[in-house]
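what follows is a predicted protein model with its sequence.
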Amino acid sequence: MKAKKQRVAAYGVCLNDAGEILLARWLGPRGKRWILPGGGLDHGEHPYDAVIREFEEETGFEVEVLRLLGIDSELREEADRDYHALRIMYEVRIVGGELRYEVDGTTDFAQWFPLADVGALERVPSIDTALGLYRKTPPTGILR
C-alpha cells in the first residue's frame, strides 16, 4: 500500500495596473517552473496569514488579501505515494516592500509577466486554475 501525503497551501494572485501578474520561479523536482507566490501552511496557521507570509518570503512585497478566489484540489498518484494537494487561492494587492528574491528557499526569482504571455511560460497548472477562478468568480469557489 502506498503512503498518503496531503499538503495544504495558500497562493496569491497579484495583478498590477499594467495587466501583469507577479510569479515566482519554483525550483521543483522536474526543473524550474513558474508558480504563484505562496506555499504550505505552518501547523496551526490560517491560510489567510500564510499567503501574506509566503508572498513576502518569495517576492519581498507586503500584501493585503482582497478576496478568496477559491480552492484547487488535485489528487495524483506518484511512484511512492498518493499525493493530495489542496491549494487555497486569494487575490492580493501590494501594500509595501520592494521586489527581491528568496534565498535558500523553494523559489529563486520573482517577475512580472503580461497576462497574455503566461500561456507560453513553463508553469505549474495551478496558475491556470487560479486565473480561471479570478476571471470567472464561481460562487462555489471551484472550477469544474
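Right, received. Where do you want to start?

okay, CA-based contacts and neighbour counts for the rest of this
Will do.

just the terminal-to-terminal distance for stretch 132-142.
Terminal residues of stretch 132-142 are spaced 9 Å apart (C-alpha to C-alpha, to the nearest Å).

let's bring in a second one:
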Amino acid sequence: MKQELRVAAYAVCVRDGAMLLARWVAKDGSRRWTLPGGGMEHGEDPYDTVIREAEEETGYAIEPLALLGVDSQRHTYPRRLGTTADFQSLRIVYEARVTGGELRYETNGSTDMAAWHPLEEVPALDRVLLVDVGLTLWRKRPAVGRTSRGAGRDGGTAAAPSPL
C-alpha cells in the first residue's frame, strides 16, 4: 500500500457576515466550494503558504490573525493496477482578514472562481468538508485546535479523496 501525505494551509475569512470561498474543480470536472488555500511547497512555512494560496485563488492579500487549528483526514482508495493508496491530508487552518487586492478568479489552477457567501447560506452550498471544519474552528475556537470526530467524516472513502 502506497502511503501519501499532503500538508496544506487554509484561511477562514469572514467579513460583514459573509465567508470568502474558492470553487475547487475536481479532475472529473465537478465543482465544490472550499476555503482559500492549498498545498505547501517544500521548505515553505504554512503561514506563507496560506498567504500565497489565498492570493492565487482570490486575488486578495490576506493577513493571518490566528491559528484556529489543524485537521487531519485519512482515506484509503484504489489506485491503478490493483494497488491501494493510504492518503493523509494535514490541513492547517488560520483565521485571516483581507488587507488588499481585488477579488478575481484563478486561471490555470485548481479553482475557477472565488466569492463571498453569506454565512447563513454556506450550509446549502455544494462544498467540501473543509468548509465545515473551518467554520466550526472559527466559531468554537477549541482550546486543542481540532474539531470533534464523528459520523460523516471523510475517512475510508472508495473514491480518490479531494486534496482539499
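Looks like it came in fine. Note that the structure is a prediction, hence the values are computed from the model and not measured.

can you pull the TM-score for these?
Laid over one another, the chains give 0.96 as their TM-score (TM-score structural alignment, normalised by the length of structure 1), with 142 aligned residues with a C-alpha RMSD of 0.8 Å.

what are the ranges of the strands in structure 2?
Taking DSSP state E, the strands of structure 2 run over residues 2-12, 14-15, 18-25, 31-34, 37-39, 60-78, 84-101, 111-118.

what about the shortest one, how far off from structure 1?
Yep, that's strand 14-15 of structure 2 we're talking about. On superposition with structure 1, the mean distance recorded for strand 14-15 of structure 2 (mean C-alpha distance after the TM-score superposition for structure 1) is 0.7 Å.

please apply the same query to the last one.
On superposition with structure 1, the mean distance recorded for strand 111-118 of structure 2 (mean C-alpha distance after the TM-score superposition for structure 1) is 0.4 Å.

where in structure 1 does that strand align, residue-wise?
On the basis of TM-score structural alignment, strand 111-118 of structure 2 is assigned to residues 107-114 in structure 1.

nearest spatial neighbour of the alignment partner in structure 1 of residue 2 of structure 2, chain-adjacent residues omitted?
Counting by TM-score structural alignment, residue 2 of structure 2 corresponds to residue 3 in structure 1. Excluding the flanking residues, the one nearest residue 3 of structure 1 by C-alpha to C-alpha, 6 or more residues apart in numbering is residue 81, at 4.6 Å.

hmm, back to that, any idea how far residue 71 of structure 1 is from the match of residue 2 of structure 2?
24 Å.

those two - which one has more neighbours?
residue 71 (21 against 9; other C-alpha atoms under 10 Å).

what's the burial count for residue 90 of structure 2?
Neighbour count of residue 90 of structure 2, defined by other C-alpha under 10 Å: 18.

alignment lookup: residue 135 of structure 1 to structure 2.
Aligned partner of residue 135 of structure 1 by TM-score structural alignment: residue 139.

how about the closest residue to residue 56 of structure 1 other than its chain neighbours, what does it touch?
Spatially, and ignoring its direct neighbours in sequence, residue 56 of structure 1 is nearest to residue 62 (5.4 Å; C-alpha to C-alpha, 6+ apart). By C-alpha atoms under 8 Å, 6 or more residues apart in numbering, residue 62 of structure 1 lies in contact with 52, 55, 56, 94, 95, 96, 97.

if we use 10 Å, what do you get?
52-56, 92-99 (C-alpha atoms under 10 Å, 6 or more residues apart in numbering).

for ChimeraX, what selects the buried ones among these?
Burial among the contacts of residue 62 of structure 1 is assessed by 16 or more other C-alpha atoms under 10 Å; the matching ChimeraX selection reads:
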select :52,53,54,55,56,92,93,94
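
follow-up on the earlier one: how about the strands of structure 2 in TSV, adding distance to residue 135 of structure 2?
Formatted as TSV, the strands of structure 2 follow (distance: least, C-alpha to C-alpha, whole Å):
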stretch	distance to residue 135 of structure 2
strand 2-12	7
strand 14-15	10
strand 18-25	9
strand 31-34	11
strand 37-39	15
strand 60-78	10
strand 84-101	10
strand 111-118	12
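
tell me which of those strands sits most buried.
strand 37-39 (a mean of 25; mean count of other C-alpha atoms under 10 Å).

now the lengthiest helix in structure 1 on structure 2. Mean distance?
If you go by DSSP state H, structure 1 has its longest helix at helix 47-59. When structure 2 is overlaid, helix 47-59 of structure 1 sits 0.3 Å from its aligned residues on average, using mean C-alpha distance after the TM-score superposition for structure 1.
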